[in-house]
Every structure is written in C-alpha cells, then in structure tokens.
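Asks: structure here, sequence nowhere to be found:
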C-alpha cells in the first residue's frame, strides 16, 4: 500500500495507521535485483540532478571515511610492530582491498538505455559495478531478533567505527582464529568529554581467574616504564624446569641445577636479625600441563562467483524459440546451471568457472537446448548426471 494508510477489512476503510509505503504479507516475500540493490533512508529532492535512482553519495562517503580510518590505524600498528609474521602492508591487506572494492562498486555509471523497453535514454546515471546490496541511513541501522543472528563472509568481514565499538554478551563470548591474533591500541583519548579517559588495554576479571598460555612458544611481557607483579591476598610463584635469572644494573641472582649464584659488580649484603645456615634442602613447584599439540587444517571457503551465459555462439536460425541471458553460479568448486525451462542442466566439479559449450543436433524430435562443461580430468559421477532438459 502507498499513500495514506488505513486499516482495512474487506473493502471497508477504517482508522488511519500511517502515511507512506507499507508492504505486508502473511505468506513469503522476496526482493530481487540481479545487478544490485540500494536500500537507503537518505531523502532526495524531487529534481533530476539530486534524485537519481542509485545515488549512493552518502554511503560512498561513509565508506571512504571508514577505509581511511582503517588504513591509518593499520599503519600505526605496523609501525609499532603490532603485526604477525608475513603480514602484508596495510594497503595490500585483504580487509583494505575489500573496503576499496566496495567503494569502487558504488562509483559505476551507465550511459545506455534499454531500447527494447524504454526507447533508451540520454546522459549518464549512477549504477553499481557489481551485484551488491547497499544499506544506508543517516540516523542509524538496527537489526534485532529474540533468536539467533548469523553473519557470514567468504572472504573478509570489516567492522569500522568512528567512535566506540562494543561487543556485549550476557553469557560467554569467544574469539577463535586459526592463524594469529593482534590487539593494538594507540593509547590516546581523542575526546576529553568521554566518561572514561583511561587509555591503553584494560583486562579485568571481576570474579574467576585469568589464564594465559603459550602452548608451543614463548611469552614475553615488556614495558617501557615500571613493571609490577603483585598479589594482594595470596602469593607469587615463579617456577622453571631449567633456571631462573634475575638481573638489574649488572647484579644477578641465578637459580639453576640446585644452586643459587649471586653476582654483583659491587658488594653483596645480608641483613637480618638472625642468620642460620642449615643443611641442604630442596623444594619443587608443579607447572601446568599443556594439551598435546595437534594440526588444524581448514580449507578456505570459495566465494561465490557468477558467469553470464549470453548464448552468443548460437546462430539465431538454429533455434525455433527465443533465448535470453542466463547466470551460472559456482561455489566451492561446484558449478550449477539451470536451463531456460528451469530443469537442471549442468552439475559437475570444476576448480573455477569454465567456458560453457553449447551442443545442438538436428533430429525429428522437438528441439532441445543443452549446456554442459567439458572437464576431461574430472568426469561427473553418476549421482551428478544432469537431468534431461525439457523440450522447448
């Protein structure tokens, strides 16, 4: 319904319930746009110059700001060695490339019209260069459900906030990665009016324990200024199976092999009300046991890609019926295509989209159109044989 919205029973108009646009159904709904879809709450003036169908100036500007912020913070982190071995430069990171690709997608333009339907057009109109869904709103975007929310990306997922980014959970929160994890903060509060002006990284557990482990490597804690280790109500225990070395200003205490060695460039003083030297005695402290290492191999998810079939290789005289364009989608090395009548035309395994070969033959039976992929090294299994296409 569009315009003045009113409650309606059969053909009776009742109380008003709003103004604008209302799409409602008790069944299913779908919105499809093969070249891209823009959902925006940014108002546009009723003029041709400012009311183009795919005017994406606002989300494009927001993406440019987000990409610049992400690049600046990544540069700062790399300059301070907050990076993993083998990390590329910020400009070559997959997250940066993803943001730039999203920007480029919003910069498309079209100067041609559909002559068969609208008689063409004049001038240039903004378009999307790839089939994206763009959502933009000046006031905010809210997504809510009392059940579950799933967000999945086959390549990278970027969350960029100009101010604060919060992740809250009433129960548990887990972050699991396969390769490496980096935490970095610049440590300077830009807004003096923020209620919490502390900078740096704060890790607090109000109750329970804090447990950090390097199960197959070293742990290094380094500070430019003071470094403090304290227990307010218990003890501090330091244990090592080989030796412990404490050094400061050239003096050292080394505990190794059942011996304690004191070294100092100056004097060593023992001050106590009473000195007692007894016989030999040993002590031990148990160290935690790590789980046995295991290998983790994850195959990267193959992002979906589309291949457009335009049937350009067919002489029009071959076909007693008209054909239109068809899109073939591949994902994870599996290519699926459907014929014009909707029956399954191709199922085979390919590492990437392959050229489609068109086959025809003259026979007395009604015409049929077949689309197939010729992959000599990977023949289709019997379960993957295509269904016979329907007669045109």
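Replies: Happy to help now that I have it. This structure is a prediction, so every number in the text was calculated from the model and none was measured. Residues are numbered from 1 along each chain as shown.
Asks: contacts, neighbours, all on C-alpha from now
Replies: Will do.
Asks: which residue is the nearest non-sequential neighbour of residue 350?
Replies: Excluding the flanking residues, the one nearest residue 350 by Cα to Cα, 6 or more residues apart in numbering is residue 333, at 5.0 Å.
Asks: how near is that neighbour to residue 327?
Replies: Plainly put, residue 333 is 16 Å away from residue 327 if you go by Cα to Cα, to the nearest Å.
Asks: and for residue 259, the neighbour number?
Replies: 9 (other Cα atoms under 10 Å).
Asks: likewise residue 213?
Replies: If we define neighbours as other Cα under 10 Å, then residue 213 has 10 of them.
Asks: surely the residue nearest to residue 350 meets residue 349?
Replies: Yes. Contact criterion Cα atoms under 8 Å: residue 333 and residue 349 qualify, at 5.8 Å.
Asks: neighbour count for these two, which is higher?
Replies: Comparing residue 333 with residue 349 by other Cα under 10 Å, the one with more neighbours is residue 349, at 21 against 16.
Asks: give me the distance between the closest residue to that one other than its chain neighbours and residue 358.
Replies: Distances taken as Cα to Cα, 6+ apart put residue 334 closest to residue 349, at 4.8 Å, once the chain neighbours are dropped. Distance of residue 334 to residue 358, given as Cα to Cα: 19 Å.
Asks: likewise residue 279?
Replies: Residue 279 sits 94 Å away from residue 358, taking Cα to Cα as the criterion.
Asks: other residues contacting the lengthiest strand in the chain?
Replies: When the chain is scanned for its longest strand (criterion: DSSP state E), the result is strand 12-21. Residues outside strand 12-21 that contact it (Cα atoms under 8 Å, 6 or more residues apart in numbering): 1, 2, 3, 4, 5, 6, 7, 8.
Asks: and the comparison structure, right after this:
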C-alpha cells in the first residue's frame, strides 16, 4: 500500500519522529479526516543496514510517498518498506543524467558519483556559507562543462588543514598510487644535497676563518623531524619549483632558525628597502668570486659603533674619489706604516715621520710658513647603553598585584639568585641583566604560588615547598634579551 509521511507541523521541512524514530503516515486510501500527525500508528522505517548505533539514516520529511508493508501480513504491524518518487517529487536522476549516482539531502548536502566513461568524477558538497566542495576526477560545472581535472578542495568560507602528527605536501609523481603514502625519496635526495652543500661551504668558511654554517642542525632537522614525519612538521616538495605570492604581505617566522639553501643563486629584490638586523652578528662569506657593494645614488655608510673596522687584502687596497677629495680623520692618532719600517704618525698637533732608510723629497718648491691647524669633524655615534627590564603583574580584571607579591630572578645555570624586587602598584623595579643572559623569573608571594614563563606558555601551579627545585618545575623564564629594553 502507498502512503505519505505526515507531521504535526504544517509545511514541516524536517522529519517528524517520536523518541524511538518512528513515523506517522497517511494512507492514500484513507479518506477519514484525522488530526494532523495522528493519521496512523507509529511505523518503523526499513533500512538496508542498521544496528545499535550504526546504519543508514536518511530521515523522511512530510509529503514523501512511501510503500507500506505489513510484518508477516499482520495489518496491525505496518512498516515503511521504502520511499518512492512520484509526479510531484520527480527522481533527480533521469534519462538526462542517468550515468550519475547521487545521495542528496533536502538541504542540498550532496555526494555525486559520475560513471560516464572518460568523465568519471566524485563531488562532495554543502551549500552552507556559500559553496564548500571536494571535487575529484573530471570536474565539471552545473552545465557539465569541464572545470579541471584532478582534485579540488574549495570553499566560499574559511578553510583549515590540520594534522597533529605532521603534513607532507608534494608534487612528486606516484603513478597509479603505487608506493607508500609518505614516500619521500625525492625530497630526501634534495634535503641531503642541501646539507652536503652547506657542509662544503662551512669547510671553506672555516679555512678562511669566517663564521661557520650550522649544517649539523640542518642534518638533525632532516633526520630527526622531517623524514617520515617523525615529529609534527609541515614538509613541502615539488620537482619543478614552488612559488609563494601575496597581494599584500608575506611573513616567515621561526622561533629558532631559518635555513635557506640554493644549488645555484639566491636573489633578493625590493622596490624600496631591504633591511637586515641581528642582535649578535651578521657574517658574509664568498669562496671564489668576491663581494660587491655598489650604490648608484646616495651614500655608502659603514660604522662600528662600539668596536673596530678592519680591512685586509692580500694584494692591493685602492680608495679613489673621482670628482671630490678624501678625508682621513682620527680622534687621537692617525698612523701610516709600511712593512719596511717607514711610518707617518699624526697625533695631537704634531706630525712624526720615521724610517730606517732615506727620505726622498721631489718638488719644484718647498714652502714654509707659520703654524696652522684644521678642525677635525668627529661624528658622535649612538650609545647603546645597558639593557633594562621590569615586570608588571595584574589580575584578570586589570587590578595591580598586592605589595606582598615579588619577582625573583635566578641564573639559569647556577640557579643562584641574581635579583629580586617587590611590586609597587603592580610594577617591579628595573633590572639591568648582563647582555644576552638567560635566567629564570619566579613571581609570587612568600610561598611561590604562581609560576610564569616568559615564552607565553604560562604554567600556574600551587607549590608550597620553600626549596625552589628548577629540575622539578622546569624553567619559568627562559628568554634571551635583545638590544631593545623589555618592560
């Protein structure tokens, strides 16, 4: 017998079921005017697969035509055998698209599998937030025009890809899905080659007494983290190139190191400025072809604001001004020497000439006059004074910490106390630590109830032991100061 699914709600867009998932139906042969949603006893829906917490679950909504069967022919035990399409609810798969296999919900959540030979594809989609789709194979639009091939994961809303154990993205070919999922032979070869290149350059730099490259750390990164995704990393590889493009900004951040290796050239270009800054050292080394620094317009400035400038060449050093002059200035002494022992020294208001041999002077005239002097223009360099820092302690509402709270700093190696200060209106006194010094900071009251970490991993623990055991609790402040004051 045929019937239609009913609901106690008019124009219900969702399935109307009881607590057991049973439906109400109105038989097509039933001419009695019963209350809406009370046209039949509760009936079950037969499914091709079902069990306790599993099975096929596609709820039927109001107006769906169904076929009613009776268990063992008992008219008091009806159930919904299956759902039917009719003239009012035409089958979405007809002679026009008979090669398609579709699962689609009333809200247009859809799984479509196309079986037309040469155009096979799978589409998984939802209309929430616009369109979110996973397209596989021969991808087409609404009028079956080709959009592309392969796979596409797209959305009009936000997107995220997350894998807690690591992600491997590669354009290296693996035909017919032969091989392991994490087959990294190609990227392994590239990474090994990069480490080998850096090792070779590091050896050349060592011979020249230049800054060594940390190729051992690159080797450790490759072997201990990247290969086989031993740790939670993102590894990307492509045999013919990778491009990153942004219409605005592009940022690369690493809490430790950034390694860049090229088999040939590394080229940096900017329409305006390129700025390099390091809190410790910048080292430049070339093995064979030299270094060029050319300024088409403007000045070339080199300063050592608290140290020396040393220029050494195995052959000649040439300084030339093509249109103006040259000035050598020293605050105390200016000395010119030669390997043979001859020298000229300018110091104070005196000039001293000395040599173990002869002084030869060739001129048309030698003119003498009274004393004269020239004012030296000594530039004033910036003074990078001592670093300083202070602590502020507020509660969640922004109120200042009580005066019973204090901060104490301990040396990260010896664990000896190096400074302590109470909080006054939520702020501690200023501390001037040694440059680039690592230390632990503990903030709390006399029982040290609160432990804070400088690297934003805030650990809050209850600890009443007066003996501060860093090995048990781990570092609570482990940061390296830079050239800027931290407060």
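Replies: Perfect, I can see it now. The shown structure was predicted, so the numbers you read here are calculated from the model rather than taken from an experiment.
Asks: TM-score for this pair?
Replies: Here the TM-score for the pair of chains, by TM-score structural alignment, normalised by the length of structure 1, is 0.64; 271 aligned residues with a Cα RMSD of 2.8 Å.
Asks: wait, the residue nearest to residue 349 of structure 1 touches residue 347, no?
Replies: Yes. The pair residue 334 of structure 1 / residue 347 is scored as a contact, 7.4 Å apart, by Cα under 8 Å.
Asks: out of the contacts of strand 12-21 of structure 1, which end up buried?
Replies: Buried residues within those, counting neighbours by 16 or more other Cα atoms under 10 Å: residue 5.
Asks: want to throw the contacts of strand 12-21 of structure 1 into a markdown table with secondary structure?
Replies: Formatted as a markdown table, the contacts of strand 12-21 of structure 1 follow (DSSP: H, G, I helix; E, B strand; the rest coil):
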| residue | secondary structure |
| --- | --- |
| 1 | coil |
| 2 | strand |
| 3 | strand |
| 4 | strand |
| 5 | strand |
| 6 | strand |
| 7 | strand |
| 8 | strand |
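Asks: which of the contacts of strand 12-21 of structure 1 sits closest to residue 376 of structure 1?
Replies: Minimum distance to residue 376 of structure 1 across the contacts of strand 12-21 of structure 1 is 54.8 Å, recorded for residue 1 (Cα to Cα).
Asks: and the nearest residue to the closest one once chain neighbours are set aside, how many residues sit next to it?
Replies: Excluding its sequence neighbours, the residue lying closest to residue 1 of structure 1 (Cα to Cα, 6+ apart) is residue 22, at 5.1 Å. By other Cα under 10 Å, the residues close to residue 22 of structure 1 number 12.
Asks: equivalent analysis for residue 389 of structure 2, please.
Replies: Neighbours of residue 389 of structure 2 using other Cα under 10 Å come to 15.
Asks: and stretch 148-168 of structure 2, which stretch of structure 1?
Replies: Using TM-score structural alignment, stretch 148-168 of structure 2 lines up with residues 18-38 of structure 1.
Asks: the matching stretch: how far from the chain's middle?
Replies: What separates the centre of stretch 18-38 of structure 1 from the centre of its chain is 26 Å, taken as Cα atoms, centre = their mean, to the nearest Å.
Asks: any chance you could map the strands in the stretch 251-392 of structure 1?
Replies: Under the criterion DSSP state E, counting those that start in this stretch, the stretch 251-392 of structure 1 contains strands at 251-256, 259-263, 305-309, 326-331, 334-338, 344-349, 357-359, 370-372.
Asks: turn those into a markdown table, including distance to residue 134 of structure 1.
Replies: Converted to a markdown table, these look like this (distance: least, Cα to Cα, whole Å):
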| stretch | distance to residue 134 of structure 1 |
| --- | --- |
| strand 251-256 | 63 |
| strand 259-263 | 68 |
| strand 305-309 | 19 |
| strand 326-331 | 21 |
| strand 334-338 | 26 |
| strand 344-349 | 31 |
| strand 357-359 | 35 |
| strand 370-372 | 33 |
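Asks: wait, which of these is closest to residue 38 of structure 1?
Replies: Of all the strands of the stretch 251-392 of structure 1, strand 305-309 sits nearest to residue 38 of structure 1, with 19.9 Å by Cα to Cα.
Asks: tell me the contacts of the residue nearest to residue 350 of structure 1?
Replies: Contact partners of residue 333 of structure 1, counting by Cα under 8 Å, 6+ apart, are 302, 349, 350, 351, 352.
Asks: tell me, how many residues neighbour the last one?
Replies: To tie it back to what came earlier, the one meant is residue 352 of structure 1. When neighbours are counted by other Cα under 10 Å, residue 352 of structure 1 registers 14.
Asks: how near is it to residue 345 of structure 1?
Replies: Distance of residue 352 of structure 1 to residue 345 of structure 1, computed by Cα to Cα: 18 Å.
Asks: look at residue 279 and residue 358 of structure 1 and report which has more neighbours.
Replies: Legend: neighbour count by other Cα under 10 Å for residue 279 of structure 1 and residue 358, higher for residue 358 (14 against 4).
Asks: name the SS class of the counterpart of residue 294 of structure 2 in structure 1, please.
Replies: Here residue 294 of structure 2 is matched to residue 204 in structure 1, going by TM-score structural alignment. Three-state assignment for residue 204 of structure 1 (three-state DSSP): coil.
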